[in-house]
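In: Let's see this in three dimensions:
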Amino acid sequence: MLLTSRHEFGLGPAMIWALRNGATSLNIFTEHNSGDLARRASFFNFDIDVYKIASDLTITPALSLPGALPIKEISAADESFADFIRGSGAEVTREHGVLAGEVCGLEVCRVVHDDTDTAVAESRLEIGVGTHDRETFQLLHGRTATIESLRKVVEEVASKRIAGANPHPLNQLGRERLLRHLTCVSPHSVDAISLQSVAPPMPRANLKDQVPCCALGISRSGKSLVAIFSIGIDPDVISFGADARQAIDDQAELIFVSPQRDIVPAIAQLAELLFIPARFAGCNLLDAPTRGRD
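Out: Purely as a prediction, here's the structure:
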């Protein structure tokens, strides 16, 4: 199969196509992300070969790339904003060197760096949901974030991101992260004792695209547990999850958490092909009615 777009997410769809057509092996040709695809292919008990197409159209077998990115430390200057974020009521997150604040899984502020004439860029906190919202917030309120401004944003977002709430732009973004937040609060819903959010194997490109997210915890049996949260039918969620387990804790149990309607046979079949087993948890916490709502 030749991948022509969304190369990094191409393994799952290619495998589904192969299985649907009764294939017993699969050759994938791609111009981009061949090393990542080769690594992810190694998690499956299925004959998969990945080939890299060079700019001169020569084709060579892909070499599997290491899965874990080098740890990017958060600077002391960035870390100094953590107490400010907590004081607003937001949760502090650290992903791939970025310090941010989330409310029910939605980023509402982020530490960014201003280019200066010195060797060290200046750190400051921007308020807003995504790049454009942060820029708009600065135009209206200035470049210096205040605790009062951030608290107002936190309260507004929290009022919209509750289970069973009517659709609103603030609860339609990052729904997989909202599901993770609700599940971490109620880990028993997926047979876990505890869960806490952890960074995905690769950084997110933006806030608007749906990308699975991860949590690490302890199952009721006492084993380490890596949970993958997704919303919608994602053909590549299984390879993403296997890759995440390898990066976070390669000895952990792997569980895929999504609304029951999103656990379809084609996705379940891919999970059955993993060398190290995984299980599914149909979780409808997003649809739960909120007490006191009219």
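
In: contacts and neighbour counts: CA atoms only from here.
Out: OK.

In: mind listing the strands for the stretch 151-294 of the chain?
Out: Per DSSP state E, counting those that start in this stretch, the stretch 151-294 of the chain carries strands over the ranges 192-198, 213-219, 224-229, 253-258, 278-282.

In: now the other sequence, so there's something to compare against:
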Amino acid sequence: RRTGAGAHPLATLCRERWLRHDLVADPSVLGLGDLVAVDPADERPNLRDPAPAPAIGTGPDGERVLVVCSVGVDPCVVSAAAELVLRESPDRIVVALPGRDVLPAVERALARLVVPTSILGVACGWDIA
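Out: Next up, the predicted model:
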């Protein structure tokens, strides 16, 4: 896969991992100093269904930040973030989504987490020509 390669069916698989890869390469997009991919909360059942792709980074004040990358409307993003909070003990959570996927219903669901959570719409590598 590469930027501008078109919409071949294989290029549409695991886009949340592609998004995480882009953010790990440039964590400043999220206002973080560093970002490292971590294992997901659950094993991915297949390549077609969405599965949140997590990472851990360091914020500007040294806080531990859990980044959860997702694409589309993924009903598992809230439960995955909740499970990852138990494992990773972050100070805050950033859910990174393509801008078009930031929806009020997702924001309301994520607001129920016990850790401060923000949703950020980011540019995706596959949208760049």
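
In: List the TM-score for the superposed pair.
Out: Here the superposed chains carry a TM-score of 0.90, computed using TM-score structural alignment, normalised by the length of structure 2; 128 aligned residues with a CA RMSD of 1.5 Å.

In: ok, for the residue nearest in space to the middle of structure 1, nearest residue in space, not its chain neighbours?
Out: Nearest to the geometric centre of structure 1 sits residue 213, at 2.7 Å (CA atoms, centre = their mean). Closest residue in space to residue 213 of structure 1, ignoring its immediate chain neighbours: residue 229 at 5.3 Å, by CA to CA, 6 or more residues apart in numbering.

In: Run a quick neighbour tally on the counterpart of the one you found in structure 2.
Out: Aligned by TM-score structural alignment, residue 229 of structure 1 pairs with residue 69 of structure 2. By the criterion of other CA atoms under 10 Å, residue 69 of structure 2 has 27 neighbours.

In: Verify the stated contact: residue 69 of structure 2 with residue 18.
Out: No: the criterion here is CA atoms under 8 Å, and residue 69 of structure 2 misses it with residue 18 at 9.1 Å.

In: coming back round to it: winner for burial among the strands of the stretch 151-294 of structure 1?
Out: Comparing the strands of the stretch 151-294 of structure 1 by mean neighbour count (mean count of other CA atoms under 10 Å), strand 224-229 ranks first with a mean of 26.

In: What is that strand packed up against?
Out: Judged by 3 or more CA pairs under 8 Å, 6 or more residues apart in numbering; DSSP states H and E, strand 224-229 of structure 1 is in contact with helix 175-185, strand 213-219, helix 237-248, strand 253-258.

In: how about 10 Å then?
Out: When contacts are defined as 3 or more CA pairs under 10 Å, 6 or more residues apart in numbering; DSSP states H and E, strand 224-229 of structure 1 packs onto helix 175-185, strand 192-198, strand 213-219, helix 237-248, strand 253-258, strand 278-282.

In: do you know which of the ones you listed lies nearest residue 207 of structure 1?
Out: helix 175-185 (10.5 Å; CA to CA).

In: What lines up with residue 33 of structure 2 in structure 1?
Out: In structure 1, the residue equivalent to residue 33 of structure 2 is residue 193, according to TM-score structural alignment.

In: can you pull the contacts of that match?
Out: Residues in contact with residue 193 of structure 1 (CA atoms under 10 Å, 6 or more residues apart in numbering) are 184, 186, 187, 217, 218, 219, 220, 221, 222, 223, 225.

In: repeat that with 8 Å
Out: Residue 193 of structure 1 sits next to 187, 217, 218, 219, 220 when contact means CA atoms under 8 Å, 6 or more residues apart in numbering.

In: so which of those persist in structure 2?
Out: When you map the contacts of residue 193 of structure 1 onto structure 2 and apply both residues aligned by TM-score structural alignment, their matches' CA atoms under 8 Å, the shared contacts are 187, 217, 218, 219, 220.
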